[in-house]
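Student: okay, here's the prediction I keep looking at, along with the sequence it came from:
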Amino acid sequence: MTLTQLEIFSLVAELHGFTSAAHRLSISQSAVSHAIKSLEQELGVELFRRHQSRVELSDIGQQLLTRARTMLGLANTLQQEAADARGMKRGTLRIGSFGPTASIRLLPAILQRFRQEHPGIEVHVDEGPDRQVLQWLEERRIDVGFVVLPEERFDTFTLIEDQLVALLPLAHPLGEQENISLRALCNDPFILTEAGSSELVSRLFTGAGLKPDIRYRCSQLLSTLDAVKRGDGVTVVAEGSLPETQGPGYLKKPLKPAVTRQVGLAVLDRRQSSPATLAFIDLATRLNRH
């Protein structure tokens, strides 16, 4: 069993295909098939169920995937520690990011400085909803991820704190109020953004014993903002996720009582994190220190 076989196994599982994995690795499909067949023969189990257009992990394959990713992560850490001894001239860093707060407000400045200080580190960024970033961390598909805090399952590092705000159409009757209660937002059609702080928003209403009239579920914040501008409904979002524009076309009001949100970085285990991961975390916390 080799690390190359485990890397190919992990990528085939992630992409659900031999051809896709071959393209990603820039090798032939026959090389991918040979690596998987050799690994299955050595282990004595079938790792995948083959279908016409895609492959799926078998039950034992699913169980072994977590172990394989753990071994690959530890191997990457060893390589990074060796690179660190040479001045961190080589290595890989896999980052998970969600929504405008992380991907637009935080990540670009951190990445710019990181690449200046560590030009030899190859950086990969995957974007998805915040709950998917958590899943990627648990599956060891990323080294570090931006998350909404608190998260007890991981080692975390706070970067920023902002507040949740209500967004209303410009001509809304509540527009004259300085702040808005959750109860008042239950009288209008509600627009829920599936990415970012959707789970936090849902927990707020549930905790208050309220049920908003959810008419729209938007996967992107921009779709939510457009719906509010059209007068289709109201919503609650994190202030830090809003674009910095003049005359945005909607009203922004603090909640009553105020609700804050913290965004930070998370790793599965700081003690097993690579030098590149720790350097990224240190740089991010320094750049966002208030």
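Tutor: Yes, it's here. Numbering: from 1, shown residues only.

Student: please make it C-alpha for all contacts and neighbour counts, starting now.
Tutor: Fine.

Student: now the strands: where do they sit in the stretch 1-150 of the chain?
Tutor: 48-50, 55-57, 91-97, 121-127, 144-149 (DSSP state E, counting those that start in this stretch).

Student: want to compare, so here's the second one:
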Amino acid sequence: MKRIHITLAQIQAFVTVAEARSFTIASEQLGMTQSAVSHAVAALEKELQVSLLERDRNGVFITEIGQRVLIYAQDMLTNAERMRQETSAAVGLETGKVRLGSFPSVSARFLPSLLRQFRQRYPGIEIILFEGTDDEVREWIHTRAVDIGVVVLPADGLETISIAQDEFLAVVAHNHQLAEQRQIHIRQLAHEPFIMSKAGCKPLITAMFRKAKITPKTQFEVIDLRTIFAMVQEGMGVTIVPEMALPTDSSGLHVMSLKPKHFRHLAFAVPSLETATPAVAEFLNEAKVWMQSLPSNVAT
């Protein structure tokens, strides 16, 4: 049986290019020349006797076999990082890297104080934050592109640690006919032009309307929350968003609680707590301690 001779440098080059979909970006992230990155990937392909990546004018694409190899390659890098962190911890050096996936509303309103506290306690552990939609973060967790992700519960197939509940609120223009109210029933929005968020909350919002046995008059479906709020300010419709998603400057908007109240329940999620690296385990432990200091109306 032929022995395969591959290096971690080759694995790292392949994984970085595959995740970035670009040799140029990968070379910048790795601090290598593009030629060196290409050579490393080519050497890996030659050793495995398969084509892992394909290039055309539109960019870099992962082949079918490359997709399967990528999962093992990411696991190899994770295990190598665990080895490094375990041995560093054995000699009293707390080092490592944590790749954290989140969505913008949580990144802006919930994470900064936790990240600051963690950095102060563990200056040798690097936190890299990736932002995306709910679905993107879940995909990143499953594909090992991130070590930890913020998800909305339930999260089948993942191990989770609950961190907060986020109340859904109705938002209308400040001069809207409903703007005199502080609370409304979702049925009062049934006949209003509705602007639906596609950033990840659509299934939860749709379920609210379905539970009330009504269908929203959805006029627009928008990903960018800034666009949604601008459209509401202009009187183009009403919307429902989580409290963490509200803009810092809400002038021109009127925010109301729903009755009954509706929440999304947020959690940190990992593929496996048992196989988490020491740095990831330290981050999750610090998060648990940090959450105990939060007001009871924020933490779950």
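Tutor: Great, that's in hand. Keep in mind that this is a model prediction, so the values were computed, not measured.

Student: care to give me the TM-score?
Tutor: TM-score for the superposed chains, counting by TM-score structural alignment, normalised by the length of structure 1: 0.92, backed by 288 aligned residues with a C-alpha RMSD of 1.9 Å.

Student: tabulate the strands of the stretch 1-150 of structure 1 in a markdown table, adding columns for distance to Q5 of structure 1 and mean neighbour count.
Tutor: Output for these, formatted as a markdown table (distance: least, C-alpha to C-alpha, whole Å; neighbours: other C-alpha atoms under 10 Å):
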| stretch | distance to Q5 of structure 1 | mean neighbour count |
| --- | --- | --- |
| strand 48-50 | 14 | 15 |
| strand 55-57 | 15 | 18 |
| strand 91-97 | 18 | 22 |
| strand 121-127 | 21 | 15 |
| strand 144-149 | 24 | 26 |
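
Student: quick one: the ones you listed as a markdown table, columns for distance to H34 of structure 1 too.
Tutor: Shown next, in a markdown table, are the strands of the stretch 1-150 of structure 1 (distance: least, C-alpha to C-alpha, whole Å):
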| stretch | distance to H34 of structure 1 |
| --- | --- |
| strand 48-50 | 13 |
| strand 55-57 | 15 |
| strand 91-97 | 26 |
| strand 121-127 | 27 |
| strand 144-149 | 32 |
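
Student: and the counterpart of A238 of structure 1 in structure 2, how many neighbours?
Tutor: Structural alignment (TM-score structural alignment) places A238 of structure 1 against P242 in structure 2. P242 of structure 2 sits with 19 neighbouring residues when counted by other C-alpha atoms under 10 Å.

Student: need the contact list for P242 of structure 2.
Tutor: By C-alpha atoms under 8 Å, 6 or more residues apart in numbering, the residues touching P242 of structure 2 are D166, E167, F168, L169, F263, R264.

Student: of the residues you listed, select the buried ones using a PyMOL command.
Tutor: Per 16 or more other C-alpha atoms under 10 Å, the buried members of the contacts of P242 of structure 2 correspond to this PyMOL selection:
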select buried, resi 166+167+168+169+264
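
Student: of all the strands of the stretch 1-150 of structure 1, which lies closest to T158 of structure 1?
Tutor: strand 144-149 (7.6 Å; C-alpha to C-alpha).

Student: with structure 2 overlaid, how far apart is the closest one on average?
Tutor: Superposing on structure 2 and averaging over aligned pairs (mean C-alpha distance after the TM-score superposition for structure 1), strand 144-149 of structure 1 comes out at 1.3 Å.

Student: what's that strand aligned against in structure 2?
Tutor: With TM-score structural alignment as the criterion, strand 144-149 of structure 1 aligns to 148-153.

Student: now the match of A238 of structure 1: closest residue in space that isn't a chain neighbour?
Tutor: In space, and not counting its chain neighbours, P242 of structure 2 is closest to F168: 4.2 Å by C-alpha to C-alpha, 6 or more residues apart in numbering.

Student: show me what that neighbour lines up with in structure 1.
Tutor: Per TM-score structural alignment, F168 of structure 2 is aligned with L164.

Student: likewise for V91 of structure 2?
Tutor: For V91 of structure 2, the residue aligned by TM-score structural alignment is R86.

Student: mind checking how far that match is from D282 of structure 1?
Tutor: 19 Å (C-alpha to C-alpha, to the nearest Å).

Student: so what's the residue nearest the centre of structure 1 up against?
Tutor: Structure 1 has V133 as the residue nearest its centroid, 3.1 Å off, counting by C-alpha atoms, centre = their mean. When contacts are counted by C-alpha under 8 Å, 6+ apart, V133 of structure 1 touches G96, S97, F98, E127, G145, F146, V147.

Student: structure 2: helices as residue ranges?
Tutor: 8-20, 23-30, 34-48, 64-90, 104-109, 111-121, 134-142, 202-211, 225-233, 278-291 (DSSP state H).

Student: which one of those lies closest to R55 of structure 2?
Tutor: Closest among the helices of structure 2, using C-alpha to C-alpha: helix 23-30, at 9.6 Å.

Student: in structure 1, which residue range corresponds to the closest one?
Tutor: Alignment of helix 23-30 of structure 2 against structure 1: residues 18-25, by TM-score structural alignment.

Student: which residues touch the nearest residue to S20 of structure 1 once chain neighbours are set aside?
Tutor: Nearest residue to S20 of structure 1, sequence neighbours excluded (C-alpha to C-alpha, 6+ apart): V12, at 7.5 Å. V12 of structure 1 makes contacts with F18, S20, A21, as judged by C-alpha under 8 Å, 6+ apart.

Student: again with A73 of structure 2
Tutor: I11, Q12, V15.
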